[in-house]
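**Q** next comes the sequence, and after it the predicted model I'd like to discuss.
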Amino acid sequence: MQSPFLKISDEKISDNEYRKIEKKEKLQLTLMGKIPSLGFDNLIADFIYLNFIQYYGDTKAREITGYELLPQQFETIVNRDPRFVSAYFLLEPATTLFAGKPQVSAKLITQALEKVKPTQTLAYQLWLYKGILQILFLNDLEGAKYSYTMAADWARQENTESSLNSALLAESMVKFLQKEPDNRKITGSAWLTIFLNARDEQTREIAREEINKLGGKIEVKGNFITVKFPES
């Protein structure tokens, strides 16, 4: 079964044609969520993820039809292959920031965390993503502290140089959340994490703009990138 998006040529496509393609893709996505897997759940998830990449990256089409399919793509991948951790690093910010569905993202990340093992490569980052959602969109600082604590725990279980460094950063974030009274700095720090971890320029630019709205500025000093706020 081939996605309609894979058939698009460089020829000019009308707005109406984009809408027809969107409807076909939605029908196909719904079908992929319902058909028996016959042991091929991971292949179905891979197929949907490839469609997501094409869909998300088609700027012209998204200007016409928006990002309506992102939450369904995300949900279908989680249902089919919850251990597909690397896919979430694009699916979550895309669904949160472009489809405007942070609650959906939080629910699906939580669902995936129930299936993923702590030692799976980069699984700890799902807790970091959940913590950011809790700070920026869910108004749940206590939940965020727990998420960062779990991120540190899982990162230590992965036990690589990179994960151990991430564990230290997550532990620092817990202390920061416990002591920092300025909500701007907490929010700015969460947006900086999105900026640093972004896999695409669209997400990075949104994070930069949100930091600017808070009155902050991203500063680079050597190997360190921070958010600087003017003294009140």
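**A** Ah, there it is. Residues are numbered from 1 along each chain as shown.
**Q** drop to CA atoms for contacts and neighbour counts, all remaining ones
**A** Fine.
**Q** pretty sure Val78 is one of the things Asp41 touches, is it not?
**A** No. Applying CA atoms under 8 Å, one finds Asp41 not in contact with Val78, separated by 10.2 Å.
**Q** comparing those two, which residue is more hemmed in?
**A** The neighbour comparison of Asp41 against Val78 (other CA atoms under 10 Å) goes to Val78, with 21 against 18.
**Q** please tell me how far that one sits from Gly33.
**A** Counting by CA to CA, to the nearest Å, the gap from Val78 to Gly33 is 10 Å.
**Q** need the contact partners of the strand or helix carrying Leu169.
**A** If you go by DSSP states H and E, Leu169 is part of helix 161-179. With contact meaning CA atoms under 8 Å, 6 or more residues apart in numbering, helix 161-179 is reached by 122, 128, 141, 145, 148-149, 151-153, 155-156, 186.
**Q** quick one, helices of the protein?
**A** Assigned by DSSP state H, the helices in the chain fall at 15-34, 41-57, 59-65, 70-80, 85-93, 102-113, 124-136, 141-158, 161-179, 183-197, 201-213.
**Q** take a look at this one as well, against the first:
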Amino acid sequence: MLLSRQAVAAPLVACFCLLGVSLIQFPQLQILLRSKQAPSLEIIERELHSESLRLNLLKKMPSFGYGNLIANWVYLSYLQYFGDDEVRGKTGYSLSPEYFEVILERDPRFLAAYLSLSSSTTIYAGMPERSIGLMEKGLKSLSPWVPKRSYYVWRYKGIDELLFASNTESAQQSFATASDWASNFSDEESQLVAESSQRTARFLSQNPSTRSTQISAWVMVLNNQVDERTRKRAISEIEALGGKVTSSPEGNRITFPQD
């Protein structure tokens, strides 16, 4: 009888937890996103603070066996957050890794999330180290066969390591592993990934210096809608690699090093 009550109670507790978190999320954030009037920066920052608190609560909340459901739900919230270009142009994308920490903790095999994680956290938020760290943790739960095409996660990680973290050795290993995982499959897509990843790993072993490639990657960050902190980070990285950034009303002009 006791076990039966526990079996019934667990889903109810999970539902109440989800309902509670939803109530935290909905009052202002959803109204803000749908409003036709442009909200003030003060209101936006207040709502982002509330969203940050909600995500922190989700990190600590037990899943009661509903990890995949929570991951899907948070991913939908992330898509809404990322897709609001007008607001992101004012605040940047600093909450991106917080969404993915929740998503991948609940469902580390959520393959689509890794692709969004890499672009949103690395390129838009300018936090490649955070993106790489989340992928490294998630990869501990993956295998060459589960989920399907999981070799792409190694490629995303390798790209971030190569272009943004200046870690050529780790990038070479990531591309080599992507090739190994993809070579387990005979379909055309997997074979192409295996071949291209192996070529990249081989190239990096022979050409460890990739300054111009790394500068180009940080230029991508600089040209996206980013906050002031991320803009300064991108300029600092470009200059540390030997490039020069000249700002003008027409945009940024990048001077690459002679080599």
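**A** Thanks, I have the structure now. What you see is a predicted model, and the numbers here were worked out from it, not measured in a lab.
**Q** contact partners for Phe84 of the first structure?
**A** Residues in contact with Phe84 of the first structure (CA under 8 Å, 6+ apart) are 77-78.
**Q** what lines up with it in the second structure?
**A** Aligned counterpart of Phe84 of the first structure in the second structure: Phe110 (TM-score structural alignment).
**Q** same check on Leu168 of the first structure?
**A** Under the alignment defined by TM-score structural alignment, Leu168 of the first structure is paired with Glu195 of the second structure.
**Q** skipping adjacent residues, who's closest to the residue most central in space within the first structure in space?
**A** With distances taken as CA atoms, centre = their mean, Glu92 lies nearest the centre of the first structure, 2.3 Å away. Nearest non-adjacent residue to Glu92 of the first structure, counting by CA to CA, 6 or more residues apart in numbering: Ser105, 5.7 Å away.
**Q** map that neighbour across to the second structure for me.
**A** In the second structure, the residue paired with Ser105 of the first structure is Ser131, using TM-score structural alignment.
**Q** tell me if I'm right that that match and Thr121 touch.
**A** Yes. Using CA under 8 Å, Ser131 of the second structure is in contact with Thr121, at 5.9 Å.
**Q** with neighbour numbers in mind, choose between the two.
**A** Set Ser131 of the second structure next to Thr121 and count neighbours by other CA under 10 Å: Ser131 wins out with 27 against 24.
**Q** please name the residues that touch the more buried one.
**A** Counting by CA under 8 Å, 6+ apart, Ser131 of the second structure touches 97, 117-118, 121-122, 157, 160.
**Q** as a markdown table, those with distance to Leu41 of the second structure would be great.
**A** A markdown table is the format used below for these (distance: CA to CA, whole Å):
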| residue | distance to Leu41 of the second structure |
| --- | --- |
| Pro97 | 22 |
| Leu117 | 26 |
| Ser118 | 27 |
| Thr121 | 22 |
| Thr122 | 24 |
| Lys157 | 34 |
| Asp160 | 31 |
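**Q** selection in PyMOL covering whichever of those are buried, please.
**A** Of those, the buried ones go into a single PyMOL selection, burial set by 16 or more other CA atoms under 10 Å:
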select buried, resi 97+117+118+121+122+157+160
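**Q** out of the contacts of Ser131 of the second structure, which is nearest to Gln258 of the second structure?
**A** The nearest member of the contacts of Ser131 of the second structure to Gln258 of the second structure, counting by CA to CA, is Asp160 at 24.2 Å.
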